[in-house]
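J.: curious how this folds, go ahead:
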Amino acid sequence: MADLQILGNEEQLQAAVAGRDARFDGWVFLAVTSTGIYCRPSCPAVKPKREHQRFYASAAAAQEAGYRACKRCRPDASPGSPAWDWRSDVCARAMRLIGEGVVDREGATGLAQRLGYSLRQLERLLIAEVGAGPAALARAQRAQVARTLIENTDLPMGQVAFAAGFASIRAFNRVVADVFACSPTELRAKTRNRAEAGGGAISLRLAYREPFEPSNLFGHLAASAAPGVEEWQGGAYRRTLRLPGGPGIAALKPGPGYIEARLRVADLRDVTAAVARCRRMLDLDADPQAPMEALAADEALAPLVAKTPGRRVPRKADPDEYAIRAVIGQQVSTASAATIAARLAERYGEPVDDPDGGLARLFPDPAALAEADPAHLPMPGSRKRTVLALAAALADGSVELGPGADWPTARAQLAQVPGVGPWTVEMVAMRAMGDPDAFPAGDLGVIKGAAALGLGAGRALEARSQAWRPWRAYAVQYLWASSEHPTNRTPDHTTDDETEREKADA
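T.: As a prediction, the model looks like this:
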């Protein structure tokens, strides 16, 4: 069993089970020795005696110990542990890469190499932290993806196995039976209201922890959408994705208690990576309670937190893309930056077929932009040089921003790129890497929001923000929301982002 110091005090965990406290779901998993089943702490179907309770830091650890997933509370489908969202140590980076499907594509050895560790070292660290090694963690993820596809789509079982990352149908059948105590066919037979995977699209529901405030998430994504790469259509944010097996498309729409995701992928094995990127883009694995408690302790922020609890940090699916677009957006409006990004995609981006809307291109990868003709970059000369320098650094690996990146190292690497200043570094840390403590104190929206609340500016604001750590990126969302900018509200209809763009360009 994983160290209880990591999970929390055992009495607290037992109290959480007794009170069916949903705040612990995803943080810790309850296994019951008398039934051989593991559950969420909030599971309504179980209230075991204390001597029968065992606690694990991951579903994989519970499965490794021989427990099967509860059929009622579905613990494997709970939002991911928030620990991997706000930490930058090697275990957190490993968990993010496993979530991207790296072990399925490159094996546990490939994961270790990406992180600069030997496989033995990495296994030892992960077992100490979450009770399972990389292979077991990847196996648990494959089982969860398989269950999601079995229950939510009409894909043939062979395609489900392939999409979930299994090497064979036999392995798929064995793992599903071991983890869920029934065959894939039996699991599907118990499911009602499956979405059809017609026309190559896969419809899924992405879970999150309550409370959840979608306005600033979808407002930012829609208002900054680069036409052809992103769009707001029919109440959904749609965008192209650069995936390991080829281009994909994701459509994300807020639903009652979940995010409705509709995915198109060139290779079914990319479903895992596509889901991971969508979850990261909408900050769906966050624990909203921790930042809310920290920010509500500040008398100036408390009314804003009470008014709209559960704000999340809007991110981009591709960290490299956001970094380049952050440079493009220096000292220009959101709409103008989106227009420039669209022009670059039209010239240098890979074509994408979109049968459902108006998406046409992937945003150019760094290697393509690094070779771009400066004459084709519609921006001032100094910014052209910064874009080209950053693209080259991303292409050759001297700047690493992906899910396996070390945040302090990435900040230092970014700062070495000519033309990349503190604002850009902090914006990239917040919206590309997902650092919850990123704080662009010099951002105009932050300055205006802080002034409206009487929080001061410059050193005074930096000093005030120390009490918000490590959740300053969430404070930024509340400061931004003090204005009436379109990024702070969900668009009312398809053309809202286009209207705002036209106003800004006029």
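
J.: from here on, contacts and neighbour counts on C-alpha atoms
T.: Will do.

J.: surely residue 31 forms part of a helix?
T.: No. The assignment for residue 31, made by DSSP: H, G, I helix; E, B strand; the rest coil, is strand rather than a helix.

J.: second input sequence below; structure requested for side-by-side comparison:
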Amino acid sequence: MEMDFERCYRAVDSRDQRFDGWFYTGVTSTGIYCRPSCPATTPKRKNVRFFPSAAAAQGAGLRACRRCRPDAAPGSPEWDVRADVVGRAMRLIADGVVDRSGVPGLAARLGYTERHLHRMLRAEMGAGPLALARAQRAQTARILIETTGLGMAEIAFAAGFGSVRQFNDTVREVYASAPSQLRAARGRHQAPPGAGTISLRLAYRPPLHARALLDFLALRALPGVEEVRDGTYHRGLRLPHGAGQVALTPADGYVAATLRLADLRDLAPAVARCRRLLDLDADPVAVDGTLAADPALAPAVAAEPGIRVPRAVDGFEMAVRAIIGQQVSVTSARTTLTRLLTSRNDHEVYGPDEDQTPDQPHDHRGGWLRGFPGAEELLDLPDAAFGMPIGRRGTLRALARAVVDGTVDLAPGGDREETVRRLLALPGIGPWTAGYLAMRALGDPDAFLGTDLAVRRGAAALGLPDDPKTLDAYADRWRPWRSYATIRLWRAA
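T.: Below you'll find the model as predicted:
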């Protein structure tokens, strides 16, 4: 959003939580920065500056407010909407690419020079890629300090810092407290039991229709990978440094997350992927406002505000699901996927059971929830493991090869238009599959599946045209939120 002073100041004066994450309020008289909804007294205009990122506020010498925790605010919904280089860069930084590959690795992924990338981020975010990654490391460090019993040296390297000194200096600068003081301030909150276990809250902008999310995920849950139980979504994760498992429980104003990680360096990417899965950085008021302007959708929006688009923790996994789900029911696709997962050789992903360590994730009943197999693992499976027509098996293998060799980038920072173009060039992938992946794997908020049978049935149920061409033209009024309209039409069906 543009940093219009009057608009931002009105949001701060009204403590409007819808703007949390959109911008940050710097108060020069106190030397702190806050989220717009901070309950503290509204600062005087002459003492206020607005920043597009926490990193920009930190770069101006301000520390994070201890009352409103601005570093824990939802991410800006702008990065979901935007498909340009800055939007892609922000998604990759959140996924930990700078920590793993440095700024050169980030620039290479985006196809720009480091200098040009720094210039673009600086112009829009008020900070370069290193500063943005540093702000994320500080937040990761605070979470580990306050929710685990790890030593400070372990936390420093798990959060991505190059040295303990760098960790200490950054925490003092950002939070105006030493790491030991942050831990002492934890008070009664004790670290959860179990090595590698972290509990935290994932904020979102209300409203959130949690039941719709859980219903969607439960219907498609794959045994051994994910399940919905007692209002909580559980799933295994494949992360950059090892295995993980997460339990996500929606609550009022936040989603409670319990993460079990084999390697704590995966905390930031795990959090980013969980947020993406549940679409927690969306602006539901803006989405619902556009869709409710259509009389056909207005009753559904009023009855079920805050519908989100369930996305993905792994783009390749979603692509496999989409291909297997072509022209078959959800139940049939789930059966085929379950057979595929059952056929794979478990030790290729996690090793034999006797080699598993206490740091590896398991659910409360002792069963392992494992991440979906990667592209390399799928290529290694024998033909008999697929249990599907030769053509579809060939499509899956072609996709896997394209992902392995880098021809297709299904990561959150991939170029959406280019990825869709390359997907369509693969045998067996048509507009429906590419559109479905744009919506769920690539995070496009404006994808529309006008040829989808359930979408057409939902449109007919609401009195809308169900002819694909006519419906597609009608859907233009829902831009730029047609992915959300697709979810609502599925529910109507």
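
J.: any idea how many residues pack against residue 500 of structure 1?
T.: Counted by other Cα atoms under 10 Å, the residues lying close to residue 500 of structure 1 total 18.

J.: identify each buried residue in the host helix or strand of it, please.
T.: For residue 500 of structure 1, the host element (DSSP states H and E) is helix 496-505. Neighbour counts over helix 496-505 of structure 1 (16 or more other Cα atoms under 10 Å) mark 496-498, 500-501 as buried.

J.: likewise for stretch 76-88 of structure 2?
T.: 76-77, 79-81, 83, 85-88.

J.: okay, those residues in TSV with distance to residue 217 of structure 2 and secondary structure next?
T.: Shown next, in TSV, are those (distance: Cα to Cα, whole Å; DSSP: H, G, I helix; E, B strand; the rest coil):
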residue	distance to residue 217 of structure 2	secondary structure
76	24	coil
77	22	coil
79	24	helix
80	20	helix
81	23	helix
83	26	coil
85	30	helix
86	30	helix
87	27	helix
88	26	helix
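
J.: do you know how far the equivalent of residue 293 of structure 1 over in structure 2 is from residue 203 of structure 2?
T.: Alignment note: residue 293 of structure 1 maps to residue 289 in structure 2; criterion TM-score structural alignment. For residue 289 of structure 2, the distance to residue 203 of structure 2 (Cα to Cα, to the nearest Å) stands at 21 Å.

J.: and for residue 402 of structure 2?
T.: 35 Å.

J.: now swap in residue 122 of structure 2 and tell me
T.: Taken as Cα to Cα, the span from residue 122 of structure 2 to residue 203 of structure 2 is 26 Å.

J.: related to what we said a few turns ago, what's the closest of the buried residues of helix 496-505 of structure 1 to residue 241 of structure 1?
T.: Nearest to residue 241 of structure 1 out of the buried residues of helix 496-505 of structure 1 is residue 497 (Cα to Cα; 20.2 Å).

J.: and residue 290 of structure 1, how many neighbours does it have?
T.: 12.

J.: still on that earlier bit, settle it for me: which of residue 402 and residue 203 of structure 2 has more neighbours?
T.: residue 203 (21 against 17).

J.: counterpart of that one in structure 1?
T.: Counting by TM-score structural alignment, the partner of residue 203 of structure 2 is residue 207.

J.: in contact with the nearest residue to that match once chain neighbours are set aside, which residues?
T.: In this structure, residue 207 of structure 1 finds its nearest non-sequential neighbour in residue 258, 5.0 Å apart by Cα to Cα, 6 or more residues apart in numbering. By Cα atoms under 8 Å, 6 or more residues apart in numbering, residue 258 of structure 1 lies in contact with 205-208.

J.: trace residue 54 of structure 2 over to structure 1, please.
T.: Aligning on TM-score structural alignment places residue 54 of structure 2 opposite residue 59 in structure 1.
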